[in-house]
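Enquirer: I need the structure of the sequence given here:
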Amino acid sequence: MDIRFLTTFIEVAKTRHFGKAAENLYLTQSAVSARIKLLEEYFHTTLFIRQRNSIQLTQSGEKLLPYARQLCSTLNEAKQELQIQSSEYVVCGATQLASELMLPTTLSHLHNTFPDWSVKAEVLSLDGLSRQLHERVTDLAFSTEPLKSEEVKSEVLLENQLGLYRIGEGSNVVDAAEFVAIDWGSKARDLLLTLYPQLRDAKLRTNSLNLALNNLQYEGGVAVLPEGAVNQLDPTIAISLIQPLEGITMKVYLHTMKQVRRVGLEALITSVSAIHPAK
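Expert: Model prediction:
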């Protein structure tokens, strides 16, 4: 039996809702329903009473729940121990913007400084990043937004002033038809819309800095960018700062668990922190 069937069962039992469980597990609702059906077939019993606005555990479901939790916990611990014994490895997770701003130099540093370590890198949503970090699936987590958890240590690795820039020739008149919107967070968005309410619309919206820069390089336009990002553009292209977003910066955070359990990982984390002093 696939262990993921049990984790799905636990999530449905916790949320009492197939849709919410699917959202939390990054699955479709039909996939969640299929897993529960296969689990019920395996145990030859019904695990949930399905009603229109309520999902309740049956008596069999109540009995299975503690065993499912214990089994999942035991298997996760076994997986971590076997990985530790078989090789030295590190898993880096990052949200989209943080991956583009931080992962290339971080991965190069890890390969050069820790050549015997195996490295895995993933791009995740902020919720997925937080969940995998707490589950110790991810060792180093990078994001452009803070994580609020008493179990997590967070530090700022990179900080740049944000400003509204024009890429290519043109005046300082700002039009939504040439605006490329990058998601730098609510504070940056609120200030920008206070200054330029017409920018509620945009010709392109994206959570990828690289995609935005490529579009701006080929088509021109205006966008909110960090100071360092404009240096990635072709130097022959005209670039002008229309207005700095006073008091608003782009930050990239490194998140790690406060209690590091694996031998050697603490030194690796310290090394990564040292190559990215916030500036």
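
Enquirer: make it CA atoms for all contacts and neighbour counts henceforth
Expert: Will do.

Enquirer: in terms of secondary structure, what does the lengthiest helix in the chain contact?
Expert: In terms of residue count, the longest helix belonging to the chain (DSSP state H) is helix 59-86. Counting contacts by 3 or more CA pairs under 8 Å, 6 or more residues apart in numbering; DSSP states H and E, helix 59-86 packs against helix 3-15.

Enquirer: could you point out which element follows the longest helix of the chain?
Expert: strand 89-94 (DSSP states H and E).

Enquirer: by how many degrees do that next one and helix 59-86 diverge?
Expert: If you take axes from the mean of the first three to the mean of the last three CA atoms, to 10 degrees, strand 89-94 sits at 120 degrees to helix 59-86.

Enquirer: tell me what angle the helix or strand just after strand 89-94 forms with strand 89-94.
Expert: Going down the chain from strand 89-94, the next helix or strand is helix 96-113, by DSSP H and E. Relative orientation of helix 96-113 versus strand 89-94 (the same axes, to 10 degrees): 150 degrees.

Enquirer: which parts of helix 96-113 are buried?
Expert: 96, 97, 98, 99, 101, 102, 103, 106, 107, 110 (16 or more other CA atoms under 10 Å).

Enquirer: next: stretch 124-135.
Expert: 124, 126, 128, 129, 130, 133, 134.

Enquirer: following up with a second sequence; could you model it the same way so I can compare the two?
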Amino acid sequence: MNLELLRTFLEVHRLRHFGQAGEALHLSQAAVSSRIRQLEALLGVALFKRQYHDLQLTPEGHRLLRHADKILSDWRKARQEVALGGAQQQISLGGSLRLWDVALQDWFHSLRTQLPKLAIIAETHTPELLTRRVLDGHLDIAFMLEPAQLETLQIQEVALIELVMVSATAKLTAEQALSQDYIMVDWGLSHALQHRRLYPDAPEPQLRVAQAKMALSHMLAIGGSAYLPARMIATEIAEKKLHIVTDAQPIEKYAYAVYPVRSEKQALIDKILSFFEYSKPINIRLPPT
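Expert: Okay, the predicted model is just below:
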């Protein structure tokens, strides 16, 4: 089996278009079509069907999808292990984008410093896809805010993140901040529900963003208010570029590590999690001002 056929299949599925898949793979549309025909000939089934100018997987294509992803993931791990001589340990990990700048980047630096010979594959995905990739064996461990409660998964707290309401304008009340250029950062469903309980009369925010870093950049450039991690904005608070909304209640969020209950890499997982400052949740607090 030519692995490039599987890569092409996954790219066509992702983009739902032969021409766009060709651009992504630096191939002509004809070359992409040829590869898909080769793969269909090898398997003896059709993998795609066109419906109203939309490219859809056939039932056989759906069955291939998970296997193709797993084969390529296993091949990537095997290639890395063989290239490194097979003597080094390897871990594949993933995290949600909203957690990298908040809780994972410093840990990742510590991990690389403490275990420089550890081979690492790191990915970012949505929590739903992270969970599926752990269950399917693509990832050894994943980090997220609101993990699914499944019997086959071990869930461990690794960080406590304190969110504080801050504003580019000094001396605002929470009511004023919520009604003037407020930015709603997506910290998950539980955060949205807690936010609504704390501020039931707040107007609907005109701006919603997926990551804290996006909100921070917007506030420094244009202004506004938002709930941001205390650790992330400590410097901006000290330099008076941002100001704490003093009557707004802090909100605590936990970050979790998720991995299989009977993981063959349990000892390694325990070791890398110990670098979260560690073995305990990180209590993120603002320095005194």
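
Enquirer: quick check: TM-score for this pair?
Expert: TM-score of the superposed chains, computed with TM-score structural alignment, normalised by the length of structure 1, equals 0.70; 255 aligned residues with a CA RMSD of 4.0 Å.

Enquirer: before we move on, back to that, now the buried residues of stretch 124-135 of structure 1 in TSV, with distance to residue 199 of structure 1?
Expert: Shown next, in TSV, are these (distance: CA to CA, whole Å):
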residue	distance to residue 199 of structure 1
124	28
126	25
128	30
129	30
130	31
133	36
134	37
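
Enquirer: from those, which land in helices?
Expert: Those of these lying in helices (DSSP H): 126, 128, 129, 130, 133, 134.

Enquirer: mind checking the longest strand of structure 1?
Expert: strand 239-257 (DSSP state E).

Enquirer: so what secondary structure elements neighbour that strand?
Expert: helix 96-113, helix 126-134, strand 140-143, strand 152-167, helix 186-195.

Enquirer: run the last query once more with 10 Å
Expert: strand 89-94, helix 96-113, helix 126-134, strand 140-143, strand 152-167, helix 186-195, strand 221-226, helix 265-275 (3 or more CA pairs under 10 Å, 6 or more residues apart in numbering; DSSP states H and E).

Enquirer: show me what contacts residue 246 of structure 1?
Expert: Residues near residue 246 of structure 1 by CA atoms under 10 Å, 6 or more residues apart in numbering: 161, 162, 163, 188, 191.

Enquirer: isn't the third one up against residue 223?
Expert: Yes. In this structure, residue 163 of structure 1 sits in contact with residue 223. The criterion is CA atoms under 10 Å, and the distance is 8.2 Å.

Enquirer: of those two, which one has the most company?
Expert: Applying other CA atoms under 10 Å to residue 163 of structure 1 and residue 223 shows that residue 223 carries more neighbours, namely 25 against 22.

Enquirer: that one and residue 182 touch, don't they?
Expert: Yes. Residue 223 of structure 1 is in contact with residue 182 according to CA under 10 Å; the separation is 7.4 Å.

Enquirer: which residues do these two both contact?
Expert: Common neighbours of residue 223 of structure 1 and residue 182 (CA under 10 Å, 6+ apart) are 202, 204, 212.

Enquirer: contacting residues for the most far-flung residue of structure 1 relative to its centre?
Expert: Distance to the chain centre peaks in structure 1 at residue 44, reaching 38.5 Å (criterion: CA atoms, centre = their mean). Contact analysis of residue 44 of structure 1 by CA under 10 Å, 6+ apart lists residue 38.

Enquirer: for residue 90 of structure 1, see how far away it is.
Expert: 40 Å (CA to CA, to the nearest Å).

Enquirer: likewise residue 105 of structure 1?
Expert: Taking CA to CA, one finds residue 105 of structure 1 at 15 Å from residue 90 of structure 1.
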